Every structure is written in structure tokens, then in C-alpha cells.
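Undergrad: When you get a sec, could you give me coordinates for this:
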Amino acid sequence: LLGGAADGDAAVQWEGGEDDARIEALRERISEQRKFVEASRKSVNGKRPLHQSHDELEDDIWEQRELCSSKLAAINRDEAELKDREQRLRAERDEHFRQARAIEVEDHIGFGDLAPLGSPRRYQLLRLASKGAHITVYRAYDLNLMRMVTLRVHTLDPKVQDKPGRLQEATQECERIRQLKHVGLVPMLDHFLHEANSFVTVWELVDGDTLDSYLRRNGPLPEKEARGIAMQLLATLRFLEAKGRQLAAHDVRPARLALRAGEVKISGAPLLG
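TA: Model (predicted):
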């Protein structure tokens, strides 16, 4: 789970709290139950006192077997609960590390000094979501329409020669993507040039988990729910194909799909290339 220096710092501060203690207690209980079942099985298969009658021996064996069956059922329930608790705790830990990395990056780039973006000063940045080589993603607030949005700052590669021409192409492409309207596609709300070598795109904020986070927290989807998500994705991909657009396989991986109340949405950002 630990990938970098920020993760290492976060790990020092990470504590599982009561959940961690409950998980450890559950592990110990399962171990004790298994030892009891194993001892009971050996007792059933072992030698019996000579003074016991045949009927008494049969009753004793039956009771031991029923007790073992009951214990095994309890162990299975405890193991299912243990798996669920561990899964949820791992998801919470991953989210803790992700937020710690974002806060560290905010500190390094002087996040608190950034003024609202847009004209006239429309989008107030609230939280850094992620930062890559050429794209920085923020959670922001639209001061005009009073709503939360996702804001991406796209910076041109320094190696690009004709920067004004490339920015003009990006503006035209943004306008085309903005016209794409589909229930399964996160819509672009706005776009504008920003500084000399960058431009900004503003997208609808989809509250909820990514499909990846949901699966890590809750485990595999039931077949009916998985089939519904697959059908939604296919419908969105068919729509894009009809518009002459295509997404790469990595653009529809679970970490990039937004899931809310059974609805799955694909980000339109990869369409910018």
C-alpha cells in the first residue's frame, strides 16, 4: 500500500481505531473456534471409554458432530464478516493515503494563494483532487450558478512549438465536446484559456464513488447490478462511436467510472486526447 514518501508519512499517522481492534479480536475468535473444532473431531475419532454403552456412545458422537457443524457455521459467518471489515478498512486506508498525498501537493504549490479562475473570477478552487504531468484536477465552486464542479487545468507540453495554434485547436475541440450530451457521459460545462500555456475545462461534479472504490469497499457486484452497469457503458460507447468519438480501454477502467445510485458515468475528459 505504501508507494512514496507521502504514503510513508501518512502511514505513520494512520491508525485503524476500533475497527482494527475488532478485526484482530475476530481473527483470534476464528482461530480459537477452529482449534475447538479440530479437537472435537479428534475426540470423535479417538478411543472411547469402555464403560459407555453403544447407545451412549452413539449419542455422544452425534452431539459432538452437531456441535462441530454449529461451530463451523459460526466460523463461516465470522470469516465473511472479517473479509468485509478488512475490505472496508483497506478502502478507508487507501482514501486516507490519497488525501494525504493531495494535501502534500497543495502545500508544495502554495494552494492557498490561488485566486478564483475564469472571467470574472467565477470558479473558486476548493480542493486538489489529483495532479499529473500536464493536468491538474480540482474540486471547485461555481460562484455564478452556486454549484460544485470539477475543474481541470490543462498545461501544454513545453516541447510544443506553435502554442497559440495548439490552444486554438484545444478551444475548438472543447466546444465540440461540450455539445456531446448523453446520460452516461459527464458533461463539460465551460472552458476558457488560462495563462500563456494552459487552458481550463469545467465539468459537472458527480458525487459518489468511483466503481473501483465501490468494489474495494463492498466486494463483487451482484450479477443483475453488474449487467446493468455493462449495458449503460455499452450505450454510452455506442453514442460516442455514432458521433465519431472513441475511448481507449484504460479510459473506461473502474477507477475512471463514476458510480451513483446504480448509474455509471464516463468522464468526457479523455476525449481531449
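Undergrad: Only C-alpha atoms from now on, for both contacts and neighbour counts.
TA: Fine.
Undergrad: Using the three-state scheme, assign the most centrally placed residue in the chain.
TA: Nearest to the geometric centre of the chain sits residue 213, at 2.0 Å (C-alpha atoms, centre = their mean). Under DSSP: H, G, I helix; E, B strand; the rest coil, residue 213 falls in the helix class.
Undergrad: what helix or strand does the nearest residue to it once chain neighbours are set aside sit in?
TA: Excluding its sequence neighbours, the residue lying closest to residue 213 (C-alpha to C-alpha, 6 or more residues apart in numbering) is residue 91, at 6.8 Å. In this structure, residue 91 sits in helix 54-108 according to DSSP states H and E.
Undergrad: structure for this one too, so we can compare:
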Amino acid sequence: MNINKLPQNCKERLADLEARIFKKPKIEILEQFQKESTPSFEIKPARKSVYDQTLLKQLQITQFTKNAQNKQHYNKYNKETLIEENNETHTIDALKRSLNELAIKDSHVKQLEQHISDLTQQIQNFKTSSFKYDTAIKAFAIELDQHQRTTRNQLIEKNTKKYGQYQYTREKTKIIQVWFDSKEIKDLKEKLGSIRQQLDLCENQYNISLSRESLNYLILQREEEQLEKQLNGLENEKQLFIRDLKLRYDEQHAKFKHSDQYPVIGERYVLLSLLGKGGFSEVYKGYDLKEMKYVACKIHQLNSNWTINSKSYYVKLVTKEFRIHKQLQHPNIISLFDSVEIDSNTFCTILEFCSGQDLSFYMKKYGMIEEKEAKLIIQQLLEAVKYIHSNKIIHYDIKPQNILFNQNDVKLCDFGLCKELEQENSQIEFTTQGVGTFWYLPPECFAQADNPQVISNKVDIWSIGVIFFEMLYGLKPFGNGESQEIILKHRIIETSEKVVFPEKPTLSKECKEFIEGCLNHKQKDRFDIYQACNHPYMRK
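TA: The predicted structure follows:
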């Protein structure tokens, strides 16, 4: 038994025991323990007394207990150490994994940063290239517009000799413009007048002689027809020529820009030549540098001389027009794309551009349109009106100038005077007498101030009937050739209760019935949009 391996308290107990047995001092025995690895005595069972045996047993029990406690403590310590080491190992592994993930993420971040840097450079290069392309496209659009304008001006100068021109003349204290026909038109009119005089003379002599005079009469009649046809053609061409002259004049005196300026609005739309001019707006042909297509740019300008209330009212009207028009999406309605604020008094609405002219242009050019072609135009117009009526909207300003052509499609435009109906109502009180184009408005729109009327979407049906009649006959059914002042003063529309069809050209019976249904004087008996669309003539 190795004494030195025992705990200190066990050594002291053993030293106490030997000191009592051998009658020696305890300190000597402890010193001897330090010198010797084994005790100086050997315990023999025979020499042990009962007391000693009990004492030894207690010592052994105590030693065993201490060993068990030490072992338990050691095992517990080892277990805790193992757990701590295991936790530490897991922590180290987790830390290594985290560091590895961080390294991967850091690498990924660097890659992304490099990618962003590359993209930024590409964007910058794209912007530079885009700016160059935009500049080149803008220059090309401007050059093309200038070429077209030069060609148009040259054609105007050339046609001045053919059709005539405006000249300034004095009328009392005023300087006014007066139209003077060309020599060709004057000669035709004189020749036609001479033939008509001869015809009158022949008619007076017809009962006296039935031979030579009658043959001469037929020749004169044929010549009259040819001259009338030639003169009517020239008159129609003259009206288009006057239209071009007016447009050139309006462009030279436009409020928003000079004819030699090409501003870009909204960093996107290049303003080109003037397309038309309204009461408070100017419409320009524009080019969209982003979409690379032509658009129509309608410039709205507030007059600096207007009162605050007038400005507020105009802004309210235009805002209403924009809000209503923006929600309308139909193949036969001009699309509204965008709006751009230019300054505090000027803004622009961007509209679909139509490559063709408006209906009034073709009516002036051809005089009359054949029934089959006119019917196709009305059918498309009915589809547009059917759509807006389904959205509880009255257009109120349907006229040839507001019907455009884009290739083979008819497009309805200009919702500046439109009216909204309540969802549960089909009528609205009429409060805007004197607004609109009188030739195309029904009788209920000419109500007297002391007798207010209600209007419905049948206002638009009347307008369609007038336009159809005008296309077919080359004249308006009511108030043809009269000014708006005369129409209003003499109540021409209100008193014209029935449409009268000229003898020529000959129309189908169904066509006349359709027009009569559209132009019924009584609002309640007039076609609504569904009756018009489903009429047998339109369903053929």
C-alpha cells in the first residue's frame, strides 16, 4: 500500500492510529511516511484487537467513501469537461462555418458590387448612346418636318395662281382680308354664266322651234353639266387650299412656339408642325423619343388676362376632359397617353396621332361620299358612340372635324364638351346653351333660358344623322350655308321638324329610314344608340 497516494486526511488518521499503537509521536510517523513509501509496520490480523479491527474497518470505509466521492467528483468533472469540450468544439465548428459563410458572402458581395459597377457603367454608356440616338432621331424628325413644310409652302405658292388668294382691303376704317378667285375660276364662272343665259334663251324659244334650237339646248345642257362638275371640283380644291393657308397663318402666329422652333417637352416629346388650333388650345404634331412614334400634343395655355375664376373654370374643364378621356379605351376612339406640365400656366396632353385627315377634309375634297363608303364610316362611329354611352358619357360635340382617320380606322376625338350622366339617370339638365356647333345639335339644345330642357345621349344620335346626310348629299340637312348667328336668331333647328331629302343622289329606302330615325325632331321618338346599331340597314 502506497501511503503517499492517500489523501492528507487519511495520512493523518493513519498516523494517529500508529501513534497510539506504537506509543510514538505522531509527527515522527508522518515524517516516516514522507521517507518511506510503505508503512513501517505490517498489520497482521492475529495481532489486531477488536478495537483496532473496528478502527481499521472504519478507516477502510472512510477511505472507500473518499475514493467513491473522489471518483464521482472526477467522473462529474470529466463529464462536465467533456460537455464543455464538446460545446467548445461545436462552437468552434459553428464559428468556422460562420466565417466560411461570411467569406462566401463577402465574395458574393464583391461580385455584386462589381456587377453593379459594370451595370452602372453600362447605364451610363446607354445614357450617352441614348442621348446621341435621341439627338440624331430628333434631328431627323426636325429635318423631315422642315422638308414637308417647305414642300407644303411651295405647293401653296404654286396653287395661288390656280385657286386665288387673300388680299387686304380697306373697309371704312378697318383693314380686312378678302378672297379673290384665280383667273381660271373666274373664267369658268363667266363661261358657266354665259351658258346658263343661252339656256334661258333657248327655253324661251323652245316652243317656237323644235329642231335646231332643241339640239342646241341639249348641247348647252351637257356643256353646263361639264362646267359645273369642273367648277365644283375646283371649288372643293379651293376650300382645301384655303384650309392650308389658314393653317400656315395659324402656325406663323401660334402662341406657344414659333414655326422655326422645335422644343422638347417632358424630356421626351419633340414639337413639330401645327396640326390645328382651337379656341384655347393648339395641337402640334410631335415625336415621342422613347416610343419612337408620332403623337399629337395638345397645348393648353391660360390667358394671363383671365380672372382667377376664369382660369379656375378652364382648368376644371380640361381636368374633367382628361379624366374622362383617360378611362376610354376603344379602337374607334383616340387614345390619351400622357400629360406634361410645362409651366404654371401651360400644360400638354399627349394623344394618339392619326396619319389621315379629318372627315371634313374628305367631304371638302370629294363633295359627296358614296352611300356604301359613308355607311362604313357611320358603322365605326356608332361603335365608338355605343362604347361611350355605355360609360354614361355624352360626347355632345360630334362633327366632321372631330372624326379622324388612321389608315382604315375611324377615330372619334375631342371630349372637351362631354357630359357625364349619373349612373341611375339617362338624362341631364341642359345648362350650356350656345356651346357647341349648331349645325350638328338637336332642337332640345336650343331651349330658351326661361324654359330649361333636359338632354340625353340622343344628342349624339342626332349629330350622327346630320353627318351621314352631309356625307351623302354634300350639304347639311338644316341651316346649310347659314352662320351660327342666323341659326340661333331664326331658330332654324327648332322649327325644322322634318328632314327633306334632295332628289339626287338616289339613296336606298333603308338608308333614308335610318337617317329619319336619327333626325327625329322629338327626343323621345329619336333612335337611341342600341336602336341605331341594331337597325336593319346597319346590320346588313
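Undergrad: before we move on, back to that, and the helix or strand following the helix holding residue 91 of the first structure, what does it pack against?
TA: Scanning forward in sequence from helix 54-108 of the first structure by DSSP H and E, the next helix or strand is strand 123-131. Packing contacts for strand 123-131 of the first structure, counted by 3 or more C-alpha pairs under 8 Å, 6 or more residues apart in numbering; DSSP states H and E, involve helix 54-108, strand 135-142.
Undergrad: Report the angle between the first one and strand 123-131.
TA: Looking back up the chat, that one is helix 54-108 of the first structure. Going by axes from the mean of the first three to the mean of the last three C-alpha atoms, to 10 degrees, helix 54-108 of the first structure is angled at 120 degrees with respect to strand 123-131.
Undergrad: elements contacting helix 54-108 of the first structure?
TA: Helix 54-108 of the first structure packs on helix 5-13, helix 17-45, strand 123-131, helix 211-218, going by 3+ C-alpha pairs under 8 Å, 6+ apart.
Undergrad: what about the second one, distance to the chain center?
TA: Using C-alpha atoms, centre = their mean, to the nearest Å, the distance from the centre of helix 17-45 of the first structure to the centre of the chain it belongs to is 32 Å.
Undergrad: In the second structure, what sits opposite residue 98 of the first structure in the alignment?
TA: By TM-score structural alignment, residue 98 of the first structure lines up with residue 247 in the second structure.
Undergrad: Could you give the number of residues near the nearest residue to its match once chain neighbours are set aside?
TA: Leaving aside its sequence neighbours, residue 247 of the second structure sits nearest to residue 276 (C-alpha to C-alpha, 6+ apart; 6.8 Å). For residue 276 of the second structure, the count of nearby residues is 16 (other C-alpha atoms under 10 Å).
Undergrad: Repeat that for residue 10 of the first structure.
TA: 19.
Undergrad: picking up where we left off before, adding distance to residue 261 of the first structure, write the helices and strands packed on helix 54-108 of the first structure out as CSV.
TA: Listed next are these as CSV, based on distance: least, C-alpha to C-alpha, whole Å:
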stretch, distance to residue 261 of the first structure
helix 5-13, 31
helix 17-45, 26
strand 123-131, 22
helix 211-218, 11
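Undergrad: name the element residue 398 of the second structure belongs to?
TA: Here residue 398 of the second structure is covered by no helix or strand, with elements defined by DSSP H and E.
Undergrad: Thank you, goodbye.
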